[in-house]
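Peer 1: Have a look; sequence and predicted model below, questions after that.
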Amino acid sequence: MTPLSDIGRQTTSPTVGVLLSNLGTPDGTYYWSVRRYLAEFLSDRRVIEAPRLLWLFILNALILTTRPQRKGKDYATIWNRDRNESPLKTITRSQAEKLQQSIRDGLLGETKSNVIVDWGMRYGNPSVKSATERLVAKGCERILFVPFYPQYSAATSATACDKLFDVLASLRNQPALRVAPPYYDEDTYIDAIAGSLTERLFSAGFEPDVIVASFHGMPLSARAAGDPYYVQCHRTADLLRTRLGLPQERLIVTFQSRFGRAEWLKPYTDETIKALAAKGAKRIAVITPGFSADCLETIEEIGQENAKYFFDKGGEAFARIDCLNDSSDGMRVIEAVVRRELSGWV
């Protein structure tokens, strides 16, 4: 045991891992690749809270026979063909690489060679398991886990933690663990979203009649069960309105990507966008503050599918605002979270 008098003389710091994680992606756009991804995703008890045996029958007998082909075609419209991967994978890798470089350049006050950044997906590849094993193999005695979800939900943040806990449960020599909390109301995040929106609208050359803040949906039953996601989404929107000086009717909250027949959080994004155009709105902008990186739900669902809804109903100008991604503003958000959560470790 080290005497207290010698603690201040120690110069060797433990190796610390920073593990970034997002939702996930199929490895390709073909049927079997998308099926594998959807099977893993939709088998998660946190994602689908339904009677198990009934749901597995529906999933395997119905959903996985047709949905992979349809979603594969959607993925094909946004696929990064140079790297043969989805944009989400490309962006998450870049976020990890840029964070590692920022740490080397003195993000934490001085050059830190004992902080290693890696990344893994909750579903698909590269996995949280493989990333954790890499960090442990490199001697990381401590790991900061950063789920890339600004707002907390059991179906996103919690299941990401579940997966990591499962991995750690298999280790005899476990590293110490910290989990970064959601950052839905942090100044750096709100400033970044507001700045990104302002810059994009300036380049688009029009003032929107309405700004739609579209968040990923969830079953209404999840909110009733106590999930804080809905409240946190609205808190983010409230802070954005204040930062931008907009009245409530100029920046509205909607929820997208509903699945199945159950009632989900409302208002629905697609129905709202159709209604806005039908009521005479000619110019709208859509932001997706619940996503840290662009993916199928933002690029294809918002930028293609919902844009078509708007134009078909008489809309004239539609701007999809990119997620923060690995932009300088986006990296400042990630860096702020990491710097705060590593306090006392490095």
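Peer 2: Nice, I can see it. Treat the numbers as computed from the prediction; the structure is a model and nothing was measured. Numbers count the residues shown, from 1 in each chain.
Peer 1: C-alpha only now, for contacts and for neighbours.
Peer 2: Noted.
Peer 1: could you pull out the helices for the stretch 1-150 of the chain?
Peer 2: Secondary structure of the stretch 1-150 of the chain by DSSP state H, counting those that start in this stretch: the helices cover 31-42, 52-58, 64-78, 87-104, 128-137.
Peer 1: another structure for you, compare them:
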Amino acid sequence: MTMLTPKRTAVVLFNLGGPDEPDAIRPFLFNLFYDPSIIGAPTPIRFLLANFIARRREKPAREIYGLIGGKSPLLENTQAQAAALDAVLNADGQGEVRSFIAMRYWHPMSTETAAAVKEFAPDLVVLLPLYPQWSTTTSASSLRVWREAAETVGLKAETRVVCCYPTEPGFVAASANLIRPAYEEASKHGAPRVLFSAHGLPKRVVAAGDPYQQQCERTAQAIASALDIPGLDWVNCYQSRVGPLEWIGPSTDAEIRRAGQDKVPILIVPIAFVSEHSETLVEIEIEYRHLAQHEGVPHFARVPTVGTEPAFIGGLARLVRQSMECDRFMCSQTKGRLCPTGFSGCPQRAN
């Protein structure tokens, strides 16, 4: 049975969050590493580890955020996406829709957002992670905390979840549209190589059944196909490695070194980030650009995140509308399961 279009819908956009001032950097880091989805140790040990890591990483993190104004731009970027999404969803007059933002590791966090949603008194809540690819460390973590927050504030509205959309046509089209002019410019320096870069994960997380890497590979393949460039040279790679564990690969920095050896221009395309933040504005734009110059890469370009590109926002709107009309609690871009059998971390495994 398909549900009727609700009169009032709250769309909750999940994102990572980021420090909004230098003094917020240490507590932000603590919140990040205290997440049991990031460090799976028992609570007392995880608390000590999170404190230790936050203290140790505060100074380099301050230096990183200092390069982009002392804070993360993620909230402002997400607010712009929320406003753009509301404009599309409210244009057809099918009930009132209002987007809210729930950050995982800094404000506005789930409890304060859940209270605001309760005050809005929606008929339906649609939870929409701004992570196109599902991971137990991102979307699943945000969903777990949201459930706790909703229970805490007494929010009882009917709820739908958009779990993942790694090849959603609007997302893919927006990415391809941003790549084409950068590719044309890079072509003046040789045959470009496109590096589809995503935030990495420890191998043991993927080995435990997390579908993130498989979905990132699907995203890269879909965008490469949409570009429709004969003989396109591309690779899916991973960045932002921290800690001593072995991570999935190939690593983005290793691919930059290989491009230097091959003397080919490169474009780095963020495929798991949909908003600009430190991983794009510092790690890619500054650190990887410097590495490319050092390794003799003839041309380097960072392709922007999809942000408020109309095709991407239109894709998000379609996902929300699909959830509003769906009788399933959790829907992927195709409503059903996207992950092959065997991925125990697939959100649709018991749907």
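Peer 2: Cool, the structure landed. If you're wondering where the values come from, they're calculated on a predicted model, not measured in any experiment.
Peer 1: Give me the TM-score for these two chains.
Peer 2: The TM-score (TM-score structural alignment, normalised by the length of the first structure) is 0.86; 323 aligned residues with a C-alpha RMSD of 2.3 Å.
Peer 1: Relative to residue 235 of the first structure, which of the helices of the stretch 1-150 of the first structure is closest?
Peer 2: Taking C-alpha to C-alpha, helix 87-104 is the member of the helices of the stretch 1-150 of the first structure nearest to residue 235 of the first structure, at 25.5 Å.
Peer 1: Just want the angle from that closest one to helix 64-78.
Peer 2: 60 degrees (axes from the mean of the first three to the mean of the last three C-alpha atoms, to 10 degrees).
Peer 1: residues in the second structure aligned with helix 87-104 of the first structure?
Peer 2: Aligned by TM-score structural alignment, helix 87-104 of the first structure falls on residues 73-90 of the second structure.
Peer 1: So which residues make contact with that stretch?
Peer 2: With contact meaning C-alpha atoms under 8 Å, 6 or more residues apart in numbering, stretch 73-90 of the second structure is reached by 13, 15, 17-18, 20, 96-101, 275-277, 307-308, 313-314, 316-317.
Peer 1: Now with 7 Å, please.
Peer 2: Stretch 73-90 of the second structure is contacted by residues 17-18, 96-99, 275-277, 307-308, 313, 317 when judged by C-alpha atoms under 7 Å, 6 or more residues apart in numbering.
Peer 1: for stretch 270-288 of the first structure, same thing?
Peer 2: Residues contacting stretch 270-288 of the first structure (C-alpha under 7 Å, 6+ apart): 208-215, 306, 309-310, 313-321, 323.
Peer 1: hang on, the earlier thing: greatest separation within the contacts of stretch 73-90 of the second structure: which pair is it?
Peer 2: For the contacts of stretch 73-90 of the second structure, the maximum inter-member distance is 30.5 Å, found between 96 and 277 (C-alpha to C-alpha).
Peer 1: who has more neighbours, those two?
Peer 2: Legend: neighbour count by other C-alpha atoms under 10 Å for residue 96 of the second structure and residue 277, higher for residue 277 (21 against 16).
Peer 1: All the strands of the first structure, residue numbers only.
Peer 2: 15-25, 115-124, 140-147, 176-179, 210-216, 251-256, 283-287, 317-320 (DSSP state E).
Peer 1: would you list the ones you listed in a markdown table and tack on distance to residue 104 of the first structure?
Peer 2: Formatted as a markdown table, these follow (distance: least, C-alpha to C-alpha, whole Å):
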| stretch | distance to residue 104 of the first structure |
| --- | --- |
| strand 15-25 | 13 |
| strand 115-124 | 9 |
| strand 140-147 | 17 |
| strand 176-179 | 21 |
| strand 210-216 | 34 |
| strand 251-256 | 39 |
| strand 283-287 | 32 |
| strand 317-320 | 34 |
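Peer 1: Now that we have the ones you listed, can you turn them into CSV and tack on mean neighbour count?
Peer 2: Listed next are those as CSV, based on neighbours: other C-alpha atoms under 10 Å:
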stretch, mean neighbour count
strand 15-25, 24
strand 115-124, 23
strand 140-147, 23
strand 176-179, 14
strand 210-216, 23
strand 251-256, 23
strand 283-287, 24
strand 317-320, 20
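Peer 1: Thank you kindly, that will do.
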